[in-house]
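Q: Quick check, what structure comes out for this input:
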Amino acid sequence: MSRTRPPRRRTRRALSAVALLAVTAGIVTACGEEDSAAPKASPKAVAPASSGAGQADGSKLRMIDSGGHRVAFHITAGHGPVIVLDSGGGEDSSYWKEMVPRLHADTGATVITYDRAGLGRSEAVPGPWDVEGAVGDLKTGLTELGVTKGVILVSHSQAGEVATYFTKENPEVASGSVLVDANLPPFFTDEEIARLVAASRPEVDAAKKDPTTPANRQLIATAENFTTAHQAYNKVSWPESVPADVIVSEKTPFDGSPEDAQRWRAAAASFVRQAPNRTLVTATGSSHDVPKDRPDFVVERIEQMVSAQG
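A: Next up is the predicted model:
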């Protein structure tokens, strides 16, 4: 992020893979006026990359080896269902630090947050961002922690991809999910992927000139295999046995592009129609950063899912 740019709220940097290709490191995608078809993401969606400095009081840190790199898990011990909070692209586990103690106090449940590879206290993995690697890290961590069932996945933004693959591969572990303005398979049509790649090209090229920052590294890693990865993701099905509560922000990640915002909403509606145990709700007045804009709303939906599955 340029030193001459005005500072942005830290909580505005939560990014999906979509937003990582449209906006990153506080730089709003600047599509040329001649390219009016390219999507524009909300200028409020991002800020600098996470430092991973802080965690909610009361949580215990466990560094778990996963295929040769260490992943940081933060556990607030409780009983009953296990709530796993997974943040969006560019965010580490500290994104949830204000929500963790509240969820623990209200539900008595164990609450787990973790840092995906390269974020927070977790070690980086070289090469393109690999959702299956992220799923493997989560599964390894939960197994090491003795969590084999009753998991409520709360997944914001890019973490929706991790939740989808994890739940598909481990339906016996996941008992429910709250998907918070999350990346969902129906959104990633060939046409939409092409629009996102075209719109993000200037930012990706700029990031490659300074690949040392966490935000730029993640953007480059996500862009490397974005088309192939998301063509595959478009075909992934969520298991019908696992209920999902889908929260969509009112503004979406594409507040500046009505067409793409509508596609985002339509994808969420399409996902919900695929099974009777899915619900769709809108977080009115919220940007893509729903957990920060409407924390009470998100907490309420999580607690309802915990109650229904507990």
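Q: contacts and neighbour counts: CA atoms only from here.
A: Noted.
Q: Please report how far residue 163 lies from residue 225.
A: For residue 163, the distance to residue 225 equals 19 Å [Cα to Cα, to the nearest Å].
Q: These two: which has the busier surroundings?
A: residue 163 (28 against 14; other Cα atoms under 10 Å).
Q: After the helix or strand where residue 205 lies, which helix or strand is next? Please name it.
A: Taking DSSP states H and E as the definition, residue 205 sits inside helix 190-208. Using DSSP H and E, the helix or strand that directly follows helix 190-208 along the chain is helix 214-224.
Q: how about the helices in this structure?
A: All helices of the chain, identified by DSSP state H, fall at 17-22, 99-107, 131-144, 159-169, 190-208, 214-224, 226-233, 258-273, 290-293, 295-309.
Q: distance between the ends of stretch 98-114?
A: 15 Å.
Q: now do stretch 269-278
A: Stretch 269-278 end-to-end distance (Cα to Cα) = 10 Å.
Q: And this one, please, so the two structures can be compared:
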Amino acid sequence: MTMETFITVNDAKIFAKLIGTKSIKPTVVMDAGYGDYSKGWKSIVSEVASLTEVLVYDRAGLGKSEASSNPRTSLEMVRELKELLEKMRMTPPYLLVGHSFGGVNVRLYASIFPDDVSGLLLVDATPEDYRERFLPTMSEEFQEAYNNQFTLEGNYDEFGESLRQLKEYKMRLSVPLIVLSAGKKDYYSDESQKLWNLLQEETLQISSNSERIIAENSAHYIQDDEPLIVIDAIKRLLEPFEEN
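A: Here you go, the predicted structure:
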């Protein structure tokens, strides 16, 4: 089953796509990276929908969704996702999957609404102290390109505010967490890759039930480079809900 719909959230119509059939397993809710939208999951969404119901959506101002007058910070996006799920009458808990900046959003969602979440999958997610510890170690060219990308969805300051919000609301979770990180990042030296690996490893500390998987042959878009790794991680997080 596939259903596409537009739901008014605050002052914007948000595009959402529901795929698959609801079962005793949690609905998988996928949040794409900065400037990305629902099509960012096209490599895996059909396979995941064979396991359980899947929701992909376009955040305000991206894809088919209207722009919002609210700040483009993670906290606003989390509130909007919460409203979207409620208006669609979705039943928690959800298995949240976040790629890159989407990982910031799903982490913040799990901290604010822990009862809504059955598990977390972070797909090469942005660490909370990326700017302080990682970005300064990169070349000036890399830093300039990084800073100049913030035109699609929120500006540089709003992105920084999102990382600050993640720290402010940070709490120790008990839900299963899989941290899936890229082992072959574009433009990364050996030293940069090691630091990235360290920051990803430290993310395990947010849950008492966590596991790290390195996608050795993947750059940032693991769902495209090694889709089976992402699909397998989702399967594992759904296993506790398998029918007997």
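Q: And the TM-score, once the two are fitted together?
A: The TM-score (TM-score structural alignment, normalised by the length of structure 2) is 0.86; 240 aligned residues with a Cα RMSD of 2.7 Å.
Q: Name the nearest residue to the residue minimising distance to the centre of structure 2, ignoring sequence neighbours.
A: With distances taken as Cα atoms, centre = their mean, residue 98 lies nearest the centre of structure 2, 1.4 Å away. Leaving aside its chain neighbours, residue 98 of structure 2 sits nearest to residue 31 (4.8 Å; criterion: Cα to Cα, 6 or more residues apart in numbering).
Q: Map the one you found onto structure 1.
A: Mapped onto structure 1 by TM-score structural alignment, residue 31 of structure 2 lines up with residue 86.
Q: my guess is that match contacts residue 155, does it?
A: Yes: with contacts counted by Cα atoms under 8 Å, residue 86 of structure 1 reaches residue 155, the gap being 4.8 Å.
Q: For stretch 246-263 of structure 1, buried residues please.
A: The neighbour-count criterion (16 or more other Cα atoms under 10 Å) identifies 246-255, 257, 260-261, 263 as the buried residues of stretch 246-263 of structure 1.
Q: hang on, I meant stretch 112-131 of structure 2
A: For stretch 112-131 of structure 2, burial by neighbour count (16+ other Cα under 10 Å) applies to 112, 114, 116-128.
Q: Grab the nearest non-local neighbour of residue 213 of structure 2.
A: Residue 213 of structure 2 sits nearest to residue 180 (Cα to Cα, 6+ apart), 4.9 Å away.
Q: mind listing what the corresponding residue of structure 1 for that neighbour touches?
A: In structure 1, the residue paired with residue 180 of structure 2 is residue 247, using TM-score structural alignment. By Cα atoms under 8 Å, 6 or more residues apart in numbering, residue 247 of structure 1 lies in contact with 178-182, 280-283.
Q: Using CSV, lay out the residues you listed together with distance to residue 149 of structure 1.
A: Listed next are the contacts of residue 247 of structure 1 as CSV, based on distance: Cα to Cα, whole Å:
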residue, distance to residue 149 of structure 1
178, 16
179, 19
180, 22
181, 25
182, 23
280, 25
281, 26
282, 29
283, 29
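Q: wait, which of these is closest to residue 197 of structure 1?
A: Using Cα to Cα, residue 182 comes nearest to residue 197 of structure 1 of these, at 18.7 Å.
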